[in-house]
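**Q** Have a look at this fold, sequence not included:
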C-alpha cells in the first residue's frame, strides 16, 4: 500500500507550484504571464528579485527532498524511494493543480539528489550557483548541472544511478525550448 501511496503523495506535493504561491504572497504578477512565463525560480527572480526567488527555490527543493526522506525513513525499497523522487519532479513539471503546465524541476531535482546522496546534491547546487554567477543563463547552468548528477552517481557507484539518470534526462528534455533559444541566441539572462 505504501509503495503506491508515497509516490502519489510525492506527485501531489510536487504539483504545488511554489512560484505562483510565492508571487501571490509577495503581491507579484503571475509568473506564468510575466518574463519567460515559466513558473520557476529564475523567472520569479526576474519579476520579484532575490528574496521571492530564494523562497521559490527553497520550497521547490523541499518538494523533492521531503517525499524521498519520508520513503527512506519508512524503510521502503529502493524502487519506491526512487519513484518518490521522480514523481515529485513530474508533479512539478506537470502539476495537477495548474492544468499540467509547470516548471522545469531543477530545484525539485536538487532536493531529490540531496535526499539520495547529499554530497552530490550539495556539490550540484554549488556548481549551479557558480555557473549562474559567471554567465547568468539559468538554462545552461541547469543543463550542465543536472547532467553531472548521473555521472557523479556512476563514479561513486551510487545505488541511485538509474534514478538520477532518469530524472536528469527528464529535466534536460524539459529544457528543449531553452536549447533552441540558446542556439538562436535569444535565451534570456537571469
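**A** That came through fine. Keep in mind that what you see is a predicted model, and the values were worked out from it rather than measured.

**Q** contacts, neighbours, all on C-alpha from now
**A** Fine.

**Q** What's the local residue count around residue 26?
**A** By other Cα atoms under 10 Å, 12 other residues sit near residue 26.

**Q** thought it was touching residue 50?
**A** No: taking Cα atoms under 8 Å as the definition, residue 26 is not a contact partner of residue 50, at 11.9 Å.

**Q** Overlap of the contact sets of these two?
**A** Here residue 26 and residue 50 share no contacting residue, scored by Cα atoms under 8 Å, 6 or more residues apart in numbering.

**Q** Going by neighbour count, which residues in whichever helix or strand residue 110 is part of are buried?
**A** Assigned by DSSP states H and E, residue 110 belongs to helix 106-116. For helix 106-116, the neighbour count (16 or more other Cα atoms under 10 Å) marks 106-116 as buried.

**Q** Name the next helix or strand downstream of it, please.
**A** Where DSSP H and E defines the elements, the next helix or strand beyond helix 106-116 is helix 118-135.

**Q** Run through who's touching that next one.
**A** Outside helix 118-135, the residues that touch it by Cα under 8 Å, 6+ apart are 110-111, 113-115, 138, 141-142, 145-146, 148-149, 152-153.

**Q** what about versus this one:
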C-alpha cells in the first residue's frame, strides 16, 4: 500500500471513529436526556456532567479521548509523517464535531484532540491534563480552560518532542476556532460556569 493510500485510509477511519458520539450513547444507556437538546446542547463530557453527573461524564471523556488517541497512535506506529499525522488527528476531531452517524451535530472536539496528543508522551499528556484541571479549578470555565490549554499545547510539545509540534498546532487551531462562540460569550460575561452537580429531573 502506498503512503498516500495509507494516509487517506487512516483519515477516513479516524473520521468514522470520531463520529461515534459517546455522549449520546452514554446518555441513552443511562436513561439521561439527549445532550444535543438538553443543557448547553453540546454533546460532550462537560454537558453530560451537567445533566448526568460525574460518572457519566467520565465515561464520555475517556471514550472521546480514545477516539483521538487510537487513530493517532496507529498512524504513528505505521510511520506516517508529521503533517499527515496531524490530518488524521484532525479527521478524528471533525468526526466528533460533525458525526456522520448522528446527523452531523457533535461536540467541541476538545477531549478527542487532547486524546490525539496524548500518545506523544506521558509528560505532554500530564501537562495538558494538569493545565486544564488547574485552570478549571481557578476560573470554573471549561471552555476557557480548554482554549488556554490548546494554546499552550504546541509550546509543551516543542519542549517535550518537537517532531510533533506541527500536528499539535493544527489541532490547537481547530480547538480555538471551534470555541469562537464561547470566546464571544466569555468576553460578554455570558459564559456558563462548570458545575459538578447532577441536574435534577423535571
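**A** The structure has been received and is ready for your questions. Everything numeric in this text was worked out from a predicted model, so none of it was measured.

**Q** if we can go back for a sec, closest to residue 16 of structure 1 out of the contacts of helix 118-135 of structure 1?
**A** Lowest distance from residue 16 of structure 1 to the contacts of helix 118-135 of structure 1 (Cα to Cα) belongs to residue 111, with 14.8 Å.

**Q** The closest one maps to what in structure 2?
**A** Using TM-score structural alignment as the criterion, the counterpart of residue 111 of structure 1 in structure 2 is residue 115.

**Q** Enumerate every residue touching the residue nearest to that match when sequence neighbours are not counted.
**A** Nearest residue to residue 115 of structure 2 in three dimensions, chain neighbours excluded: residue 65, at 4.0 Å (Cα to Cα, 6 or more residues apart in numbering). When contacts are counted by Cα under 8 Å, 6+ apart, residue 65 of structure 2 touches 111-116.

**Q** again, but for residue 92 of structure 1
**A** Applying Cα under 8 Å, 6+ apart, the residues near residue 92 of structure 1 are 11, 14-17, 102-105, 108.

**Q** As JSON lines, these with secondary structure would be great.
**A** Converted to JSON lines, the contacts of residue 92 of structure 1 look like this (DSSP: H, G, I helix; E, B strand; the rest coil):
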{"residue": "11", "secondary structure": "helix"}
{"residue": "14", "secondary structure": "helix"}
{"residue": "15", "secondary structure": "coil"}
{"residue": "16", "secondary structure": "coil"}
{"residue": "17", "secondary structure": "coil"}
{"residue": "102", "secondary structure": "coil"}
{"residue": "103", "secondary structure": "coil"}
{"residue": "104", "secondary structure": "coil"}
{"residue": "105", "secondary structure": "coil"}
{"residue": "108", "secondary structure": "helix"}
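
**Q** Can you show me which of the residues you listed carry over to structure 2?
**A** Among the contacts of residue 92 of structure 1, the ones still in contact in structure 2 (both residues aligned by TM-score structural alignment, their matches' Cα atoms under 8 Å) are 11, 14-17, 102-105, 108.

**Q** what's the mean deviation for the helix holding residue 110 of structure 1 versus structure 2?
**A** Following superposition, helix 106-116 of structure 1 is found to deviate from structure 2 by 1.0 Å on average (mean Cα distance after the TM-score superposition for structure 1).

**Q** again with stretch 123-134 of structure 1
**A** Its aligned residues in structure 2 lie a mean 1.3 Å from stretch 123-134 of structure 1 after superposition (mean Cα distance after the TM-score superposition for structure 1).

**Q** In structure 2, what range does that stretch match?
**A** Under TM-score structural alignment, the alignment places stretch 123-134 of structure 1 onto residues 127-138 of structure 2.

**Q** what does stretch 31-50 of structure 1 give?
**A** Aligning stretch 31-50 of structure 1 against structure 2 (TM-score structural alignment) gives residues 35-54.

**Q** cool, and stretch 60-76 of structure 1?
**A** Using TM-score structural alignment, the residues of structure 2 aligned to stretch 60-76 of structure 1 are 64-80.

**Q** quick one: the matching stretch to chain centroid distance?
**A** Its chain's C-alpha centre and that of stretch 64-80 of structure 2 lie 14 Å apart, by Cα atoms, centre = their mean, to the nearest Å.

**Q** distance of the closest residue to residue 30 of structure 2 other than its chain neighbours from residue 8 of structure 2?
**A** Of all residues not flanking residue 30 of structure 2 in the chain, residue 56 sits nearest, at 7.9 Å (Cα to Cα, 6+ apart). Counting by Cα to Cα, to the nearest Å, the gap between residue 56 of structure 2 and residue 8 of structure 2 amounts to 34 Å.

**Q** And for residue 161 of structure 2?
**A** Residue 161 of structure 2 is 25 Å from residue 8 of structure 2, by Cα to Cα.

**Q** thinking again about what came up before, dump the kept ones among the contacts of residue 92 of structure 1 to TSV, plus distance to residue 184 of structure 1.
**A** Formatted as TSV, these follow (distance: Cα to Cα, whole Å):
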residue	distance to residue 184 of structure 1
11	34
14	32
15	31
16	32
17	29
102	24
103	22
104	20
105	24
108	28
